[in-house]
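Asks: Quick one: sequence and predicted model below, then my questions.
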Amino acid sequence: MEIIRFAELKAQPWRNGGGVTRELASHSTSTPSPDGAGPGSTGSANGWDWRVSIADVSKAGDFSAFPGMDRVLTVVEGELLLLIVDGAEHPLEKYRPFRFSGDDAASGALPTGDIRDLNVITRNGLFKGYTSIIELSKKRAHPVFERQLGILLQGQASVTPGAAGSGRADVEPADSAAGAAGAAAAEPATLARYDAVVGSDTATPEILGRGFLAVVSIDSVGD
């Protein structure tokens, strides 16, 4: 089970000085990951085909262009981002994902103050990214499958590895039983705000708690 600790990520300043970005995960098809390009793999700094990151925006201004990319932006802290895409204004409220093209000229205004946003950027023709915001439960665990990241946005939560093969239909019952016993013995790991859980279909992580979770899915085009 892999957890990306937000507190350990290095903040990269924007070129225009309007904020900083912390990369949670990225992938380049030139350096495929062993598990089939799932979140948690890292591609080259300038040649990734998808990236998941969290940005702090402290000043109004232009957004970087990402030609040939598709973007999904979600405000996760703060009240409002006024996103202007090709001259059209889009008021983005907290926890409402918004998709737009990386080819479009985009800028942001901060009518209510600084914000933090979650960015999912994918290369057209290769990958498609999706962001869903869900409310966690202490009674029913939320699984995080392969090619997904589960990011704690607010509240308190813990994660445990699920039964081996819990997300697969081709696992023998004996294997599943052994995996379940191992999962039961595993100690839950506490998640801090903006920590990300890397999904898996062989021992699917399960998150319990109270608060809100962003589930980012990266799908290969043609899958």
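Replies: Yep, it's here.

Asks: going forward, measure contacts and count neighbours with C-alpha atoms only.
Replies: Will do.

Asks: Give the buried residues for the host helix or strand of Leu152.
Replies: Per DSSP states H and E: Leu152 is located in strand 148-164. Buried residues in strand 148-164, counted by 16 or more other C-alpha atoms under 10 Å: 148-154, 156-164.

Asks: Now for those residues: which two are most distant?
Replies: Using C-alpha to C-alpha, these reach their maximum pairwise distance at Gln154 and Ala164, which is 28.3 Å.

Asks: picking up where we left off before, tell me which of the buried residues of strand 148-164 is nearest to Pro205?
Replies: Pro161 (4.3 Å).

Asks: That closest one contacts Ala203, correct?
Replies: Yes. Between Pro161 and Ala203 there is a contact under C-alpha atoms under 8 Å: 5.8 Å.

Asks: any shared contact partners between those two?
Replies: The contact sets of Pro161 and Ala203 overlap at Met1 (C-alpha atoms under 8 Å, 6 or more residues apart in numbering).

Asks: returning to what we had before: moving along the chain from the strand holding Leu152, name the first helix or strand you hit.
Replies: Going down the chain from strand 148-164, the next helix or strand is helix 173-185, by DSSP H and E.

Asks: okay, pairing it with this:
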Amino acid sequence: MQIIRRRDLVETPWKNGGGITRNIAEERDDRGALWRLSMADVDGDGTFSSFPGLTRILTVIKGDGMVLHGPDGDLQADYANPVRFDGAAPVTATLTQGPIRDFNLMFDTARCAGDAQIVRNAGPHQVGQAGQTGVLHVIAGTASVHGADLGVGDTAISTAAPLRFDLVQDAVALTITLRPQG
């Protein structure tokens, strides 16, 4: 299991130069990116970078939200509500009430299946199983993973076994499961 602290993340420019992202983790092989996790600060309306061959699941983790305008219509990306869309689609965003921070999962759909869920119930939980990658990202409050406390913006990743965690009262977490395809 790996724990990535928010304070250790490095800011880098977006692919399209329109903002800042913080890469959390990724898995690559000789064919390219299998999956990638990142956080981005969005201060204004704008165009998303294109990532052909990848599916995106975006979750607003701070702020009110935004509307994603794409070829298949509009997606309402509200706080703690994961939305899925084609990474190659031409998407523009309109903020609904000021700046936001979002968490991005991008994965190669041909080689990997991905899912994202919000957890709000206090107590013990599990994400993933053997042969899968399980991810926990703390949005609000705190969580405990194998005796380590995670705060807002911290992420835990397990690739060998289910990721078990305890969520405190009034905390909000994002869980992700990634499964190899084929």
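Replies: Structure received. Keep in mind that what you see is a predicted model, and the values were worked out from it rather than measured.

Asks: After superposing, what score do the chains get?
Replies: Overlay of the two chains. TM-score (TM-score structural alignment, normalised by the length of the second structure): 0.88; 178 aligned residues with a C-alpha RMSD of 2.0 Å.

Asks: Just confirm Thr29 of the first structure contacts Asp49, I think it does.
Replies: Yes. Counting by C-alpha under 8 Å, Asp49 is a contact partner of Thr29 of the first structure at 6.7 Å.

Asks: out of these two, which sits in the more crowded spot?
Replies: Taking other C-alpha atoms under 10 Å, Thr29 of the first structure and Asp49 do not tie; Asp49 has more neighbours (20 against 15).

Asks: Map the more buried one onto the second structure.
Replies: Structural alignment places Asp49 of the first structure opposite Leu34 in the second structure (criterion: TM-score structural alignment).

Asks: which one in the second structure is aligned with Val72 of the first structure?
Replies: Using TM-score structural alignment, Val72 of the first structure lines up with Ile57 in the second structure.

Asks: Repeat that for Gly125 of the first structure.
Replies: In the second structure, Gly125 of the first structure lands on Ala110 (TM-score structural alignment).

Asks: for Pro173 of the first structure, same thing?
Replies: Aligned partner of Pro173 of the first structure by TM-score structural alignment: none.

Asks: State the distance from Pro173 of the first structure to Pro205 of the first structure.
Replies: 19 Å (C-alpha to C-alpha, to the nearest Å).

Asks: what about these two, which has more around it?
Replies: Pro205 (29 against 10).

Asks: Let me know the closest of the buried residues of strand 148-164 of the first structure to Asp62 of the first structure.
Replies: Leu153 (25.4 Å).

Asks: residues touching whichever residue in the second structure pairs up with that closest one, list them.
Replies: In the second structure, the residue paired with Leu153 of the first structure is Ile139, using TM-score structural alignment. Residues near Ile139 of the second structure by C-alpha under 8 Å, 6+ apart: Ile61, Lys62, Val152, Gly153, Ala171, Val172, Ala173, Leu174.

Asks: for Gly150 of the first structure, same thing?
Replies: Counted by C-alpha under 8 Å, 6+ apart, Gly150 of the first structure has contacts Val144, Ala196, Val197, Val198, Gly199, Leu213, Ala214, Val215, Val216.

Asks: Can you list which of these are found in strands?
Replies: Among the contacts of Gly150 of the first structure, the residues falling in strands (DSSP state E) are Ala196, Val197, Val198, Leu213, Ala214, Val215, Val216.

Asks: Mind picking the two most distant members of these?
Replies: The widest separation within those (C-alpha to C-alpha) is 13.1 Å, between Val198 and Leu213.

Asks: Which single one of the buried residues of strand 148-164 of the first structure is nearest to Val221 of the first structure?
Replies: Among those, and counting by C-alpha to C-alpha, the member closest to Val221 of the first structure is Gln148, at 15.1 Å.

Asks: Surely the closest one touches Val216?
Replies: Yes. Counting by C-alpha under 8 Å, Gln148 of the first structure does reach Val216; the two are 5.4 Å apart.

Asks: For the counterpart of Ala77 of the second structure in the first structure, the count of nearby residues, please.
Replies: With TM-score structural alignment as the criterion, Ala77 of the second structure lines up with Leu92 in the first structure. By the criterion of other C-alpha under 10 Å, Leu92 of the first structure has 17 neighbours.

Asks: check contacts around the closest residue to Leu92 of the first structure other than its chain neighbours.
Replies: Of all residues not flanking Leu92 of the first structure in the chain, Leu81 sits nearest, at 5.1 Å (C-alpha to C-alpha, 6 or more residues apart in numbering). Contact analysis of Leu81 of the first structure by C-alpha under 8 Å, 6+ apart lists Val75, Pro91, Leu92, Glu93, Gly108, Ala109, Leu110, Pro111, Thr112, Ile115.

Asks: Which of those ranks first by neighbour count?
Replies: Each of those was scored by neighbours using other C-alpha under 10 Å; the highest score is Val75's, at 23 neighbours.
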